[in-house]
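Asker: structure of the sequence below:
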Amino acid sequence: MTITARIGSTRPRITLITVCWNAEKTIASTLDSVDAQTFRDFEHLIIDGGSTDATLSIVATAGNRTVFSGPDKGIYDAMNKGIARASGDIVGFLNADDMFANDSALETIATALENEEFDCCYGDLIYVSQQDPTRQVRYWKSSTFAIGAFRRGWCPPHPTFYVRRSIYKKYGSFDQRYSLAADVELMMRFLERARITSLYIPKVLVRMRLGGATNKSFSNIRRQNTEILQALATHGLKVSALGFWAPKLLNRLQQFVRKKQEN
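Answerer: Predicted coordinates:
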């Protein structure tokens, strides 16, 4: 799939939000990947949870960021603070364990959302080793959204999910009742319930280090999936155990055996 800019069109301005807390070991690579972007019409908000290590010093030396630091009630509270402060047409997240896959990722996103037919876009994601971010561990290849997909355990990789700020204003931000699955619930609410229009970009947009809150233990994975099933019930999306778990487990297995394709 090739995405090209339309003649005479104006690409939207992007708000990029980085949520962090005591991220001195990884945030420099996140900032470097942002600084390398060829698309420059964006603001970069740093929402820090009150770091006590060198995180804020590293951010300060990088410059050209708007920084908010103080206590929060967790990652989704911090993300909501970022959304509330956003001024761009499009909002996306690149957290302190994440890096853009290449220097044209934001260019690709901005070009895709020039077309006002689409409310959001998303792409593919690669999980990399915490110690060696050049080493691929999993390749999350997504697909075009179809109604009912969340009932089959599907969702886009949230770090690649960019949505118009007007959608947040209309349908709300992260529901903090979900401690590990608020991102899945939000995308479910937008795509399945609100039926916003979406564009799948078959390119790797983000490289994400393993070791996040959800994936760091089996108990957290179980809790997240319990929350996802609760969200499905809340939104009236009936699901069977086999219909949810079988395709989800197959997809996860494929992530470990699939190799990155050149874009």
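Asker: for the rest of this, base every contact and every neighbour count on C-alpha atoms.
Answerer: OK.
Asker: and residue 28, how close does it get to residue 178?
Answerer: Distance, residue 28 to residue 178, by CA to CA, to the nearest Å: 29 Å.
Asker: same check on residue 141?
Answerer: Look at residue 141 and residue 178: by CA to CA, they are 25 Å apart.
Asker: and for residue 112?
Answerer: Distance check for residue 112 against residue 178: by CA to CA, it reads 30 Å.
Asker: in terms of neighbours, single out the busier of these two.
Answerer: A direct count of neighbours by other CA atoms under 10 Å for residue 112 and residue 178 places residue 112 higher, at 24 against 20.
Asker: can you name the next helix or strand after the helix or strand encompassing residue 108?
Answerer: Here residue 108, judged by DSSP states H and E, is contained in helix 105-112. Once helix 105-112 ends, the next helix or strand along the chain (criterion: DSSP H and E) is strand 120-128.
Asker: here is the second sequence; please produce its structure so I can put it next to the first one:
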Amino acid sequence: MKISLITVVYNGESFLEDCIKSVITQDYPDLEYILIDGASTDKSLSIARKYQNQINTIVSEKDKGMYDALNKGIALASGDVIGILNADDMLASTDVISVIARTFSTSKADGVYGDLNYIDPINTAKIIRKWKGKTYSLSGIKRGWMPAHPTLYLKRNLFEKYGNYSLNFGTAADYELMLRFLYKHKIKAVYLEKLIVNMRTGGMSNASLKHRKHAFENDLKAIKENGINLPYITLFLKKIRKIQQFFH
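Answerer: Okay, the predicted model is just below:
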């Protein structure tokens, strides 16, 4: 089973090398690594090219943002399964991809997801909060639960059947895609009880009160435009679950 992993970056020189190293040290042999750079003006591209012999595809051109870049990566991917790794983040151990591949093979799942740690940007040994997954259910989504998107690996044919990331939902494009795949089309998703990603804190949707308002509005838009009958309290519970992560 071939797995394609996509990293998108724009002016991410501070942590990109950590991200790349966590991928190229994976022990899984059939791994395709694709890096999409949004015409960075810092040293991101030169850092990527430093590892060009270990990165299958490097593209550097202007894009319409993170999710447009991800769609470019999906179009280039040749793997049976597609995952993403943000340029600030790291795979948590060298066997992450091999365990994910084994889970796909044994479970016959359409998607596999796991656990995530939010870490301090500088002191990466310091865990800020933990996103502990659980077995997927439609009722869980109604109660505001979702898999941690950076841990979610999906069969490539799902994108062909149900579409890529929509550019109409801002930072909620990942939430919209998961709603579409998991809730609307009811794909078979399996929880892997393993730490998949160490994610540095400071994501776009949590950056400020203004961004949080926009994130809420885009979440609501994602529900409505997919014709999904979820109560508004779902979005409130979604935020509450983030707070609960501090107590794991």
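Asker: now for the aligned residue in structure 2 for residue 100 of structure 1: which residues touch it?
Answerer: Superposed on structure 2 with TM-score structural alignment, residue 100 of structure 1 falls opposite residue 91. For residue 91 of structure 2, the residues meeting the contact criterion (CA atoms under 8 Å, 6 or more residues apart in numbering) are 19, 22-23, 85, 196-198.
Asker: one more: residue 183 of structure 2?
Answerer: For residue 183 of structure 2, the contacting residues are 138, 141, taking CA under 8 Å, 6+ apart as the criterion.
Asker: all helices for structure 2, in order.
Answerer: Taking DSSP state H as the criterion, structure 2 contains helices spanning 16-24, 44-50, 66-76, 96-107, 138-142, 156-162, 173-178, 209-225, 233-244.
Asker: nearest to residue 123 of structure 2, of those?
Answerer: Residue 123 of structure 2 sits nearest to helix 16-24 of all these, at 12.8 Å, using CA to CA.
Asker: okay, the closest one sits on what stretch of structure 1?
Answerer: Residues 27-35 of structure 1 are the counterpart of helix 16-24 of structure 2, counting by TM-score structural alignment.
Asker: ok, now which ones touch the alignment partner in structure 1 of residue 167 of structure 2?
Answerer: With the correspondence set by TM-score structural alignment, residue 167 of structure 2 lines up against residue 176 in structure 1. Residue 176 of structure 1 makes contact with 76-77, 182, according to CA under 8 Å, 6+ apart.
Asker: can you tell me which of those are buried?
Answerer: Among the contacts of residue 176 of structure 1, those scoring as buried are 76-77, 182 (criterion: 16 or more other CA atoms under 10 Å).
Asker: and those as CSV, adding distance to residue 88 of structure 1?
Answerer: Written out in CSV, the entries for these read as follows (distance: CA to CA, whole Å):
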residue, distance to residue 88 of structure 1
76, 19
77, 19
182, 22
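Asker: centroid-nearest residue for structure 2?
Answerer: Residue closest to the mean C-alpha point of structure 2, counted by CA atoms, centre = their mean, is residue 150 at 2.5 Å.
Asker: distance-wise, check the residue mapped onto residue 217 of structure 2 from structure 1 relative to residue 220 of structure 1.
Answerer: Across the two structures, residue 217 of structure 2 finds its equivalent in residue 226 of structure 1, going by TM-score structural alignment. From residue 226 of structure 1 over to residue 220 of structure 1 the distance is 10 Å, taken as CA to CA.
Asker: gap between the match of residue 217 of structure 2 and residue 185 of structure 1?
Answerer: Between residue 226 of structure 1 and residue 185 of structure 1 the distance, using CA to CA, works out to 12 Å.
Asker: with residue 64 of structure 1 instead?
Answerer: When distances are taken as CA to CA, residue 64 of structure 1 and residue 185 of structure 1 turn out to be 32 Å apart.
Asker: look at the two and report which has more neighbours.
Answerer: A direct count of neighbours by other CA under 10 Å for residue 64 of structure 1 and residue 185 places residue 185 higher, at 25 against 12.
Asker: skipping its backbone neighbours, what lies nearest that one in space?
Answerer: Ranked by CA to CA, 6 or more residues apart in numbering and with sequence neighbours excluded, the top spatial neighbour of residue 185 of structure 1 is residue 231, at 6.0 Å.
Asker: count the residues that sit near that neighbour.
Answerer: As a burial measure, residue 231 of structure 1 scores 20 neighbours (other CA under 10 Å).
Asker: ditto for residue 92 of structure 1
Answerer: Around residue 92 of structure 1 there are 29 other residues, counting by other CA under 10 Å.
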